[in-house]
Every structure is written in structure tokens, then in C-alpha cells.
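S.K.: Fold the following for me, if possible:
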Amino acid sequence: MRRFFDREDTRWRRGNGALHFYLAPPEDSPLWDLVREAEKPLSALPQIGIQPPECIHVTVQRLDLYRDEISDAQWEKLRSQMDRRMAQIDPFTLTFAPTAVQEWAVEVISPENPSFTRLIDAVRDSIVDAGLGEALTDPPFGPHFSLAYAVAGTSSEEDRALADALHALKTDNSMECSQIALVEVDQDQEAGIFSFRPLYTWTVGTPR
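M.R.: Below is the predicted model:
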């Protein structure tokens, strides 16, 4: 793996408080079993930053934007646009492939999912209609979450050993998606951790 924080998209204007839209596993999600079981093999590699359970998330949309840069009118418009569009999205399930050691991180990736794509489109449209379109960044490559990010380079031998250990984990890699949150994200490049604080949460398929 290569150092994750050498990527251009990690060079935020501020290290703390960037606004993102996240899906987080519900409390009863079987994904928590995977998170717990993966900790031991992940901890054998000191060059990676393991995400604490409370930091696990699926990114829907990142913004180059911070809360103090949004006017009250834009904030209310964003909330109202999201209220309307999230009520039109049905809950859905993501089914993930086995954990994989990728170029920059240890990731759990779902195949392309039409419901996830519709959710991204609805969020992006809401942002544009709130007058915040200039803050949009590229959408994610697909539904996925990261168990760990590389904070230093690893060898191909280390990657293969970790991949073999992770592939042996037998867990149900599915996640029910019924809530989406607008969060403030803090980036700790030394520890390799993205922590976040929810600002507002929507339950999909539920009118406000």
C-alpha cells in the first residue's frame, strides 16, 4: 500500500470540520462483527491507521466546505432540499465483497448499487439547489468503507499476508441503509483516522 495522505483529495483547506455526507452502520449491523474480527490481523501492520468503530462510514459525498462558510439561508435551503429528496429515497441494502487490501487502504467494497447511485444524485442535486454547488467534489468510486488507511508504505509481502488473514474472516458483509447524516469530519494524518460529528440526520423514505 501507498501512504493514503499523499493523495490530492486529502489536502483539505482545514484539517478539522470538513462537511461530508455519510452512511454509518446501524447499531445492530452485522458489519460490527467484521470490524471487531478484523482488528487483530490489522494490528499486525504498524504502517496502517485502524479506524475505531465509531469512525466507520460509507462516504456519499465530500464537500470542500465548512459550517461557518454556509449562510443561514443556505443552511435552511439545504435542509429543505434534503428533506424533500430523502423522503423519495427508499431504504436499501449494501452487500459487500470480502475485505481487500487496496492501493491506499484496507477497504470493504460493494458492487455498483442503483439505490446508492440515486442517493448520491439526490444529495448532489440538493447541494446545487441550495447554492452550494461550487463546494462539490467528485463522488465516490462506489459504495465502500475503509477499515484502515496506510500512514506509511507497506511491502507487497506484507500486503499479501494481511490479505490472506482478512480473507479468512467469515462474516455477513451486509449493511442496511436507512439514515444519512451531514457530518463534520476531522482528519488526523498521523494516526490515519477520520473522526466525525453528525450535524443533521435524515431517515430515507420518511417525509418531514
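S.K.: switch to C-alpha atoms for all contacts and neighbour counts from now on
M.R.: Will do.
S.K.: Tell me which helix or strand the closest residue to Asn16 other than its chain neighbours sits in.
M.R.: Nearest-residue entry for Asn16: Asp186, 4.1 Å, with adjacent residues in sequence omitted and distances by Cα to Cα, 6 or more residues apart in numbering. Assigned by DSSP states H and E, Asp186 belongs to strand 179-188.
S.K.: For the comparison step, fold the sequence that follows:
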Amino acid sequence: MTGSEQDRVQAIYDEFAKTYDEHYGSQAFQEEDVALFKILSPWVKGKVLDLGCGTGLTLSYNNIPAEDYLGVDPSAGMLEKLTAKFPKYSVVNSTFEEWDKANPEGDFDTILALYGAPSYFDKESYGRVLERLSPKGHYFLMFYKPGYFPAHIYTPEDIEAAKARIDYDLINSTFETTFIFTSYLVATNIPRGFLPVK
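M.R.: You can find the predicted model right below:
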């Protein structure tokens, strides 16, 4: 993602942070969250890296010790909301790529990027998720599925730029299992028997 694209996305989410929890607090979104964490929560263990952590959804649904959690998000507005709700948890105001470059060592038992967060990763960084994973760890990445982008957040120009950024062929070849969950293409190594796939 170019610097100007990153600045644009960051500005959008800094503004959206003001009403983010209220917007996604409706019953329909909460039901989606419950369905998601019914799948995911049994696998959220050990050291957790939460990429695009937003306002702390993962922490709302999982009892993660503060010393085992690191949230990374480029939106200062989102992180301000998270730290207000979960003041003991560590967060970094950065993109995944910038954080990874500054902190190239260390692995994690769980790596999450939920509700479209990995859609903003540079294609070259997909493989870095796997390299940061501990030998028996699990990852769960939710890219926007083909044809879907949150039009309530973005302009048509923003959506076209995002479409050009996501490489679905590379996602399918890089990650172990992919499946559609609501509006997202999930990439994960959670065993298929525990996933809503045929």
C-alpha cells in the first residue's frame, strides 16, 4: 500500500472509530460475532498477535492474559477506544508491515486479522504471517470476499484501490484452508473438521 493510500485508510478509520462500536453493536452484527467466536475462540491460545485489532473485539470475546496479547492497528482512533476498554493490554499504532520490519523476531501461537483487516496487507507480507507463527500455532485471517467491500465506509475510488490490492490467487496458494464466512474469505490452518466447510 502506498503512503498516500495508507494515510487515506488511516484517516477513514480514525473518523469511523468515533462511532465504530455503536455501528457494529446492532443485533445482526453481534450474532455474526457470536458465530465467529464460536468457531475461533477454542483456538485463541498462548501468545496472541491481533492484527488490525480495532477497538478490541477479540478481547471482548476471549479471556486472554494481558501479558500474552499484542494488538497492532494503524488507526490511533481505534486504539484509543481499545485502550479505554482494556487499559492493561499492549497495542502498537502501526501497519503490520511497519511493525514486522521493526520487530522481525519472535513468534506467536495465535495470529488473527479479523473482519477485513488483512485486506490492507501488502501482498508480499502474506507469507510473513506464516513465518511469525509458532510451530503448533494457528492463524485466522478474514479478507473481504471477492466482490465485497464495506460501501458504508469507502468511496467508489477507495473500493477500486482496495480491489487492486487483494490477490485472491495468492491467498489461496499461500494459506492452508480458505472458506467463505458471511462477507469474508477466511484463510486459516484450523483443522477443517472444526470449520463450517464441506
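S.K.: Can you give me the TM-score here?
M.R.: Once superposed, the chains reach a TM-score of 0.26 (TM-score structural alignment, normalised by the length of the second structure), with 93 aligned residues with a Cα RMSD of 6.0 Å.
S.K.: which strands and helices sit next to the strand holding Asp186 of the first structure?
M.R.: Helices and strands touching strand 179-188 of the first structure, by 3 or more Cα pairs under 8 Å, 6 or more residues apart in numbering; DSSP states H and E, are strand 16-23, strand 193-203.
S.K.: out of those strands, which comes closest to Pro114 of the first structure?
M.R.: Closest to Pro114 of the first structure of these, according to Cα to Cα: strand 16-23, at 15.6 Å.
S.K.: Could you check the angle that closest one makes with strand 179-188?
M.R.: Calculated by axes from the mean of the first three to the mean of the last three Cα atoms, to 10 degrees, strand 16-23 of the first structure forms an angle of 150 degrees with strand 179-188.
S.K.: next SSE after strand 16-23 of the first structure?
M.R.: helix 31-43.
S.K.: counting contacts, what elements does that following helix pack onto?
M.R.: strand 48-50, helix 156-167.
S.K.: And the longest one, what's buried?
M.R.: Within helix 156-167 of the first structure, the residues that qualify as buried by neighbour count (16 or more other Cα atoms under 10 Å) are 159, 161-163, 166.
S.K.: any idea how far the closest residue to Gln81 of the first structure other than its chain neighbours lies from Glu39 of the first structure?
M.R.: In this structure, Gln81 of the first structure finds its nearest non-sequential neighbour in Ser126, 5.1 Å apart by Cα to Cα, 6+ apart. Distance, Ser126 of the first structure to Glu39 of the first structure, using Cα to Cα, to the nearest Å: 37 Å.
S.K.: Which one's more surrounded, the two?
M.R.: When Ser126 of the first structure and Glu39 are compared for neighbours, Ser126 comes out ahead with 23 against 17, by other Cα atoms under 10 Å.
S.K.: Where does the residue nearest to Gln81 of the first structure sit, in terms of helix or strand?
M.R.: helix 114-129.
S.K.: will you turn the helices and strands packed on helix 31-43 of the first structure into CSV that also has distance to Tyr22 of the first structure?
M.R.: CSV is the format used below for those (distance: least, Cα to Cα, whole Å):
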stretch, distance to Tyr22 of the first structure
strand 48-50, 18
helix 156-167, 25
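S.K.: Val60 of the first structure touches Ser115, doesn't it?
M.R.: No. With contact defined as Cα atoms under 8 Å, Val60 of the first structure does not reach Ser115; the gap is 11.7 Å.
S.K.: Settle it for me: which of the two has more neighbours?
M.R.: Val60 (25 against 16).
S.K.: Could you pull up the residues touching the residue nearest to Gln81 of the first structure?
M.R.: Ser126 of the first structure is in contact with 78, 81-82, 85, counting by Cα atoms under 8 Å, 6 or more residues apart in numbering.
S.K.: quick check, Phe143 of the second structure in a strand?
M.R.: Yes. The assignment for Phe143 of the second structure (DSSP: H, G, I helix; E, B strand; the rest coil) places it in a strand.
S.K.: burial count for it?
M.R.: Phe143 of the second structure has 27 nearby residues by other Cα under 10 Å.
S.K.: what do you get for Met82 of the first structure?
M.R.: By other Cα under 10 Å, the residues close to Met82 of the first structure number 24.
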